[in-house]
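In: I'll drop the sequence and a predicted model, then ask my questions.
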Amino acid sequence: MKKISILKATTLFFGVMLVSASIMQCKKEGDVVQGLNRSYTGGADSTVFAAFYSENTVNPSDLTPDVNDIMKFRGVQTIIHEYCATSNCHGGAIAPKFDTYAQIMNFVSAGNPEASKLWEFITTNNFDKAMPPVNSNHELNTTDKGIIYNWIKNGAKEKPTLADFRPAAVRLITDGCASANCHSQATATGGWARKGLIAGLTSADTSQFTYINPITSAVTVYCQLTNKTLLNQVWTAYKDSVKKFYADTLANASFRPWKTVSTPVSASSTRGPLNNYDDILMDVLYPKNVRTNSSVQYTDPVTLKQYYVKGDYLNSSDNFIRRMDSTLIYHNVRTGVAASKSGNMAYDDGGAKPSEVALIKAWYFADPNIPDIWKYGPTLSTPAQPGIFKYNKSGNFIKR
């Protein structure tokens, strides 16, 4: 009996100490729990892909969605299910329900997190309003709060749209591909500087680094234009000349680009910059293998000046989405000739996961700034192909 009493006393002592510590750390005074901070320190970020469901299928996709047709990202419904709509709480007998989209939207003011009851519940220090309950030790982490905040801020839609796809896709591309030795404006213009194509440079305007291929041990010395003002001037002028030339190759023949995007140690064409949305669009609309080739494409009959630029931007053997998605086979818009499947830019350059490739593809086919000719064709060959993208696995073409 004495041993049992000692055991009870010891248990009671530690229990009191634990409760006391909890009270000291987090004390309720009125309705507000003192010492507790459930606020969200982040803010609106449109580049965070925040969708209601954790799985969304790309439109268009194959009849049986392929691996790069499905976007799998942690979604709002999953977060709320884990924290609030459990079987013993708002997913069970306790009202109100926080299970379906319609039920959750009863507590959401689309576009305005601060005016949404849902947001108040997960960020308030009010003991009686907090969700999950303060004493549940199941607080939402910052990442999950950020997903909910940005989902509400972006319109609290049940299905994501272009407004959700584009910012997130552009960030994936620029972060993953536009590295210093890859699809970089500084490296492209640095190559021109090294070749003497930019006048008036000083040593302070450029820098260089050596890249050693971890597989082949091949060494490449890259020159970069580090003078930001000059870089912007040169690269903007190049893009303007490309756009003007292809708007009307006869009327704007004088704008035919003459600088090629190549390494400073080789004449072969390499990767074009993808530093921002405008760079990406140019790569889509005027593929690099058309506007900067490794061999002479045209010689001016009067000046005899040689150009490495094709006059027909639709006659391309490559395409941006082909380099991102290895499940698709691209067909030349002009000739209908199929290229080999690739996906090298996703897996080699950007290290993109299938869900990220799917997100980029969702943006590509939803963006009105990308003409249908670069999405569905039809090819201008005879006979015409039923599309320009065909699934490698099923043989189905993507159609409008």
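Out: Cool, got the structure. This is a predicted model, so every value here is computed, not measured.
In: From now on I want contacts and neighbour counts done on CA atoms only, so please keep to that.
Out: OK.
In: what residues are up against the nearest residue in space to I280 that is not next to it in sequence?
Out: Excluding its sequence neighbours, the residue lying closest to I280 (C-alpha to C-alpha, 6 or more residues apart in numbering) is L274, at 5.3 Å. Neighbour list for L274: I173, T174, C177, A178, H183, S184, Q185, I280, D283 [criterion: C-alpha atoms under 8 Å, 6 or more residues apart in numbering].
In: shouldn't the first one be in contact with Y347?
Out: No. Using C-alpha atoms under 8 Å, I173 and Y347 do not qualify as a contacting pair, with a distance of 11.9 Å.
In: Of those two, give the one with the bigger neighbour count.
Out: Applying other C-alpha atoms under 10 Å to I173 and Y347 shows that I173 carries more neighbours, namely 25 against 18.
In: The more buried one sits in which helix or strand?
Out: Element membership for I173 (DSSP states H and E) is helix 162-177.
In: List the buried residues in the helix or strand just after that helix.
Out: Next in sequence after helix 162-177, counting helices and strands by DSSP H and E, comes helix 185-194. The neighbour-count check on helix 185-194 (16 or more other C-alpha atoms under 10 Å) flags Q185, A186, T187, A188, T189, G190, G191, W192, A193, R194 as buried.
In: what's helix 185-194 packed up against?
Out: strand 219-225, helix 228-247 (3 or more C-alpha pairs under 8 Å, 6 or more residues apart in numbering; DSSP states H and E).
In: Could you identify which of the ones you listed is most buried?
Out: strand 219-225 (a mean of 20; mean count of other C-alpha atoms under 10 Å).
In: how deep is G350 tucked in, by neighbour count?
Out: 19.
In: Equivalent analysis for the one 3 residues further on, please.
Out: Applying other C-alpha under 10 Å, we find 14 other residues in the vicinity of K353.
In: Relative to S254, how far out is S262?
Out: S262 sits 22 Å away from S254, going by C-alpha to C-alpha, to the nearest Å.
In: try it against this one:
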Amino acid sequence: MKKVSIVQAVSLFAGVFFLSASLLQCTKDGELVKNLDRSYAGGPDSTVYAAFYESNTISTADVVPDVNDVIKMRGVQTIIHEYCNTSNCHGGPIAPRFELYSQIMQYVKPGDPEGSKLWEYITTNDFDKAMPPVNSNHELNTRDKSIVYNWIKNGAKERPDLNDFRPAAIRLMVDGCSSANCHNTATATGGWARKGIIPGLTSADTTQYTYINPSTGSVTVYCQLSNQTLMNQVWTAYKDSVKRFYADTAANASFRPWKTVSTPVSAISARGPLGNYDDIIMDILYPKSVRTNSSVVYTDPVTLKGYYVRGNPLVATDCFVRRMDSTLIYRNPLTLVETSKNGSMAYDDGGFSPSEVALFKAWYFADPNIPDVWKYGIGNVGIFKYRKTNNYIIKR
């Protein structure tokens, strides 16, 4: 009797195993068929950042892109490569290829995941069409399916644009900045309201939030409006007041916002809530350093009432991007005076990653609802300068 070596025996066993697995898939039999469910339970979600490439340099990047100039997030090309374009499959001897954008797009119908062959391969329960093969034990997870699905749904573009940047950036901002003591409606309305808008607003409607800095031990007490109904009314009235006043400061002088909440709490926060897109846009157009000066900047000659709100929003010593990105230096659009400290919200409070900061900037400079003066300054002279190179971001 001919002897069989251990190596030959192992090889023979492996061959039989893989052949059996292949036959199992082809004959659509066994437990794999009974328990198979490759469907995607999610749906369209524009807040999911879904791009084709893993790395995308934003349009306003420095000559040599800085750390906050590149969005590096898991992309469709990487997902398809990991699951389908391996050396023993579509990246090797098996056609078709799934590597280049042009190759993958042959199986994609932009805007219609359900009508795209690529999506069918990923989610079908048909063993003959399933990709990757079910017996490979290499199924796409829910997160990866979500990226592929939303990339196709959003148009299957080779490079992301405003429609990809904005929803994802706003979601990050809302989730990351509306904490208990930060940019939420309770804190904002506790410190600011327009006189006479909400009758009967008293200290009984407020509470306080005490924050102890874990690094320094310093204590800050924030005034917050606890009455939910009044909270929404006050913030809506305050935003209306701000927008009306700055639309025409002379004609709408009576709408100049005024501090009205008096409580036993010593510290009053003037941070505006960042709870939605409209809140964030208002914070950009009328920065808190303009709306919340630390001392009186205007006294009504008739009532002798002191106001803390500046008349020109462009005299801001602070702005949205300054608080997001430490690689940029901001200068006042009107006086061109530079601000030394940058990135305080992104690194001290929010803790956003470099890719997330890049995503914010990509949205900010692409959004037409943000005027050019808050992107490039008056006359396109530039108000954001890269620290490393001293290059200003200007409109090209």
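Out: Everything's here; your move. The structure presented is a predicted model; accordingly, all values stated were derived computationally and were not measured.
In: that older thread, can you lay out the contacts of L274 of the first structure as a markdown table showing distance to Y149 of the first structure?
Out: Compiled in a markdown table, those are given as follows (distance: C-alpha to C-alpha, whole Å):
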| residue | distance to Y149 of the first structure |
| --- | --- |
| I173 | 24 |
| T174 | 24 |
| C177 | 28 |
| A178 | 28 |
| H183 | 32 |
| S184 | 33 |
| Q185 | 34 |
| I280 | 28 |
| D283 | 33 |
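In: I'd like the next helix or strand past the helix or strand L18 of the first structure falls within.
Out: Assigned by DSSP H and E, L18 of the first structure belongs to helix 2-25. With elements assigned by DSSP H and E, the helix or strand that comes after helix 2-25 of the first structure is strand 27-29.
In: Name the residues of that following strand that are buried.
Out: Residues of strand 27-29 of the first structure classed as buried by neighbour count (16+ other C-alpha under 10 Å): K28.
In: Give the other helices and strands that that strand contacts.
Out: Secondary elements touching strand 27-29 of the first structure (3+ C-alpha pairs under 8 Å, 6+ apart): strand 32-34.
In: follow-up on the earlier one: can you say which of the helices and strands packed on helix 185-194 of the first structure is nearest to T86 of the first structure?
Out: helix 228-247 (53.1 Å; C-alpha to C-alpha).
In: Would you check the span in the second structure matched by the closest one?
Out: Mapped onto the second structure using TM-score structural alignment, helix 228-247 of the first structure covers residues 228-247.
In: what's the mean deviation for that stretch versus the first structure?
Out: Comparing stretch 228-247 of the second structure with its match in the first structure after superposition yields a mean distance of 1.0 Å (mean C-alpha distance after the TM-score superposition for the first structure).
In: ok so, going back, quick check, the residue nearest to I280 of the first structure in a strand?
Out: No. Secondary structure of L274 of the first structure (DSSP: H, G, I helix; E, B strand; the rest coil): coil, not part of a strand.
In: separation between it and K361 of the first structure?
Out: 16 Å.
In: about what we covered before: quick one: which two of the contacts of L274 of the first structure are the most distant?
Out: The span of the contacts of L274 of the first structure, defined through C-alpha to C-alpha, is set by I173 and Q185 at 13.9 Å.
In: now the helix holding L18 of the first structure: how far from the chain's centre is it?
Out: 53 Å (C-alpha atoms, centre = their mean, to the nearest Å).
In: Could you do stretch 270-283 of the second structure as well?
Out: Per C-alpha atoms, centre = their mean, the centroid offset for stretch 270-283 of the second structure relative to its chain is 14 Å.
In: and if you look at stretch 226-236 of the second structure?
Out: The mean C-alpha position of stretch 226-236 of the second structure is separated from the chain mean by 26 Å, C-alpha atoms, centre = their mean.
In: same question, stretch 175-195 of the first structure
Out: Worked out by C-alpha atoms, centre = their mean, stretch 175-195 of the first structure lies 20 Å from the chain centre.
In: Quick one: end-to-end length of it, please.
Out: Stretch 175-195 of the first structure has an end-to-end distance of 28 Å (criterion: C-alpha to C-alpha).
In: which other residues reach it?
Out: By C-alpha under 8 Å, 6+ apart, the list of residues contacting stretch 175-195 of the first structure reads 198, 201, 206, 211, 222-226, 231, 234-235, 259-264, 271-275, 345, 349-352.
In: Kindly recompute the last result at 6 Å.
Out: 223-225, 261, 263-264, 271-275, 349-350 (C-alpha atoms under 6 Å, 6 or more residues apart in numbering).
In: now stretch 113-132 of the first structure
Out: D31, V32, V33, R38, S39, C84, F107, V108, S109, I152.
In: Swap in 7 Å and give it another go.
Out: 31-33, 36-40, 83-84, 107-109, 134, 138-139, 149, 152-153 (C-alpha atoms under 7 Å, 6 or more residues apart in numbering).
In: Repeat that for stretch 239-256 of the first structure.
Out: So stretch 239-256 of the first structure is contacted by P257, G311 (C-alpha under 7 Å, 6+ apart).
In: Now a PyMOL select for only the buried ones of the contacts of stretch 113-132 of the first structure.
Out: Selection of the buried residues among the contacts of stretch 113-132 of the first structure in PyMOL, burial being defined by 16+ other C-alpha under 10 Å:
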select buried, resi 32+33+36+38+40+83+84+107+108+109+134+139+149+152+153
